[in-house]
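**Q** heads up, no residue letters with this:
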């Protein structure tokens, strides 16, 4: 494609476009302009198709029905994406790694993990994002907006997914079930990570050594052992940490805070895992089973101590 085919250049980034209208729509990403207003609510949009799609949410129209389940959708692209959940097809393959995706938009976003591109810039600070939705959620940090309110308590969230996850802490629902054991999870991501304990898969590999990890966060924390970076600094002493969770736990040694409270007695704990272990003293649950004898324990630490008997 020669230069004449992309003659319109963005003043905010390196993007080029073949038509003036395409450039104008693109610039709205940077300016935040949304000239098309919904007549039924306060929502506004940059494109006519975006507004038209939104209007169907008011009408409740879902004319596209799946032939394999009861799902229905507002537009053809949504049902096409849904059908892939039945077939398992992932036709869009990354040329730089083994990742594959169900639709083009997913692979476009994924490619930014390789290029480092973050085209969505916050107008209130210098933060930039690879995804438009990430920018929209970030802006709520500045505005304080939390539109998704829990019906059972005062909790409120910027993301609907976070509200759905939170609601399960009230209902006890764990819809994501492991195929290999009895474990069940509130989040699909938690199930995906758990499955790797069965498969042994560790897709996140360190570029500086042979270490590999099941979770991306595990790799990120590991890399800091090479760089020496400890971004979480204590305000009360010289301690610094690579993980935010370790930092939060440390801060409680200064504040004395024990946020994890037992519902059945007065016990309270610094760590969530300590509360989980404590609850087993009430329920009698002993999920950690010895592979050599019939002994079972309420905590992994107790099982590890027990195993020393056999190894000796």
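**A** Sure thing, it's come through. Fair warning: this is a prediction, and the values are worked out from it, not measured in the lab.
**Q** make it CA atoms for all contacts and neighbour counts henceforth
**A** Noted.
**Q** and the end-to-end length of stretch 138-156?
**A** Using CA to CA, to the nearest Å, one end of stretch 138-156 lies 15 Å from the other.
**Q** Please apply the same query to stretch 24-38.
**A** 20 Å.
**Q** roughly how far is that stretch from the heart of the chain?
**A** Relative to the centre of its chain, stretch 24-38 is centred 27 Å away, using CA atoms, centre = their mean, to the nearest Å.
**Q** Buried residues, that stretch. List them.
**A** For stretch 24-38, the buried set under the neighbour-count rule, 16 or more other CA atoms under 10 Å, comprises 26-27, 29-30.
**Q** got it, and stretch 300-307?
**A** 303, 307.
**Q** Can you tell me which of the buried residues of stretch 24-38 end up in helices?
**A** Using DSSP state H, 26-27, 29-30 are the members of these that sit in helices.
**Q** For residue 163, give me its contacts.
**A** By CA atoms under 8 Å, 6 or more residues apart in numbering, the contact list for residue 163 reads 148-150, 156-157.
**Q** alright, now check it against this:
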């Protein structure tokens, strides 16, 4: 089709003078259509009309497949791709596919080290302006997106969308390799990497691979000494907000994750998942150096350090080395006089939670560790081991 109306600045052609006038505003910066609520300006009236729905929450465009409503036809069009397998935009670097070009553009920054957008409140820098804006909400405490079911607030709309699935039992995304199903496409994609073994995100310092870019970002903090997240109840500081949140549960006593088999409660979901293996006899992870087998991959990795002699966790005070980070954490209390775990029945206090739990059995009379030969009970496993030598 003929486009006789040509832009003097860039040479682009248009079918009518009105379209040329709208385009011309991209060069002049003119935005004649202004929102009366927030003052934001737009080059065309239809953009203003779409924007005003932000203030009214009007969502006239409804998805015929799931009933979800949207503020613009473009949002509905992009959403419809969720219900199909169509992902027309592919990354030339890693082959990952996306439903819209904007998501592809955002993803491509993963393959670049440039972080041009810097936070004025801390030392962090980001690859996109939108990432910086989201991060700044950490400092302001702003949570624009609120769940209508439980009132929980979120810094991003995508977090709210994911959260809303908690209030439903639907798991529409099914794995083709096993029987598991998931509430979101991202969760399914993350799960599928366990089948493929793919770890496309690699640490430039140590070479460790990860299934998600966010896991890589969290890991990279390991290679620095920065711990910007401080606990308001004690002097401890942490490398990530999640670590701080989990730590704070030691002060509040909150244990939101409950085992459906035995009722035991945990401060984090990963601890519950690890615990649930206790109720199964399966030990699929076998050591290649000896005959031992383990219930989790992590247990196998820790065990293999016995064969390799690797002790990667070093005490900064005395230089003693450990095979597990948890052993180092317990050891570091040797260099301090703190005893934060106090018994509610007497005046004794302890450096670690396990010692407090063992002590409390002297008050309750609980003896959960039983000798398999004579049935005698003990309050801690070490005493049982000493006793069992009697039968040898």
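**A** Okay, I see it. Computed from a predicted model, the values in this text were never measured in an experiment.
**Q** Superposed, how do the two chains score by TM?
**A** The TM-score (TM-score structural alignment, normalised by the length of the first structure) is 0.63; 285 aligned residues with a CA RMSD of 5.1 Å.
**Q** nearest to residue 58 of the first structure, of the ones in helices among the buried residues of stretch 24-38 of the first structure?
**A** When these are compared for distance to residue 58 of the first structure (CA to CA), residue 29 wins out at 25.2 Å.
**Q** Can you find the partner of the closest one in the second structure?
**A** Taking TM-score structural alignment, the alignment pairs residue 29 of the first structure with residue 110 from the second structure.
**Q** Excluding sequence neighbours, find me the nearest residue to that match.
**A** residue 213 (7.4 Å; CA to CA, 6 or more residues apart in numbering).
**Q** Could you report the neighbour count for the equivalent of the one you found over in the first structure?
**A** Using TM-score structural alignment, the partner of residue 213 of the second structure in the first structure is residue 132. Per other CA atoms under 10 Å, the neighbour tally for residue 132 of the first structure reads 16.
**Q** ditto for the one 4 residues further on
**A** When neighbours are counted by other CA under 10 Å, residue 136 of the first structure registers 15.
**Q** now the one 5 residues further on
**A** Residue 141 of the first structure is surrounded by 11 other residues when neighbours are defined as other CA under 10 Å.
**Q** which residues sit in contact with the aligned residue in the second structure for it?
**A** The alignment partner of residue 141 of the first structure in the second structure, by TM-score structural alignment, is residue 222. Residue 222 of the second structure makes contacts with residue 239, as judged by CA under 8 Å, 6+ apart.
**Q** Provide the aligned range in the first structure for the host helix or strand of residue 78 of the second structure.
**A** Element membership for residue 78 of the second structure (DSSP states H and E) is helix 73-80. Aligned using TM-score structural alignment, helix 73-80 of the second structure spans no residues in the first structure.
**Q** So which bits of that helix are buried?
**A** 76, 79.
**Q** For it, enumerate the helices and strands it packs against.
**A** Applying 3 or more CA pairs under 8 Å, 6 or more residues apart in numbering; DSSP states H and E, we find helix 73-80 of the second structure packed against strand 61-62.
**Q** Can you check which part of the first structure the strand it packs on sits on?
**A** Aligned by TM-score structural alignment, strand 61-62 of the second structure falls on no residue of the first structure.
**Q** Give me the helices and strands touching that strand, please.
**A** Strand 61-62 of the second structure packs on strand 69-70, helix 73-80, going by 3+ CA pairs under 8 Å, 6+ apart.
**Q** Turn these into a markdown table, including distance to residue 352 of the second structure.
**A** Shown next, in a markdown table, are these (distance: least, CA to CA, whole Å):
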| stretch | distance to residue 352 of the second structure |
| --- | --- |
| strand 69-70 | 51 |
| helix 73-80 | 50 |
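**Q** Looking at those, which is nearest to residue 143 of the second structure?
**A** strand 69-70 (20.8 Å).
**Q** Just list what that closest one packs against, helices and strands only.
**A** Secondary-structure packing of strand 69-70 of the second structure (3+ CA pairs under 8 Å, 6+ apart): strand 61-62.
**Q** tell me how far the strand it packs on is from the chain's mean position?
**A** On CA atoms, centre = their mean, the centre of strand 61-62 of the second structure falls 31 Å from the chain's centre.
**Q** what do you get for stretch 139-150 of the first structure?
**A** Distance, centroid of stretch 139-150 of the first structure to centroid of chain: 17 Å (CA atoms, centre = their mean).
**Q** do stretch 13-22 of the second structure as well
**A** Distance of stretch 13-22 of the second structure from the chain centroid (CA atoms, centre = their mean) equals 47 Å.
**Q** In the first structure, what stretch matches it?
**A** Under TM-score structural alignment, there's no match for stretch 13-22 of the second structure.
**Q** What is the aligned counterpart of residue 160 of the second structure in the first structure?
**A** In the first structure, the residue paired with residue 160 of the second structure according to TM-score structural alignment is residue 79.
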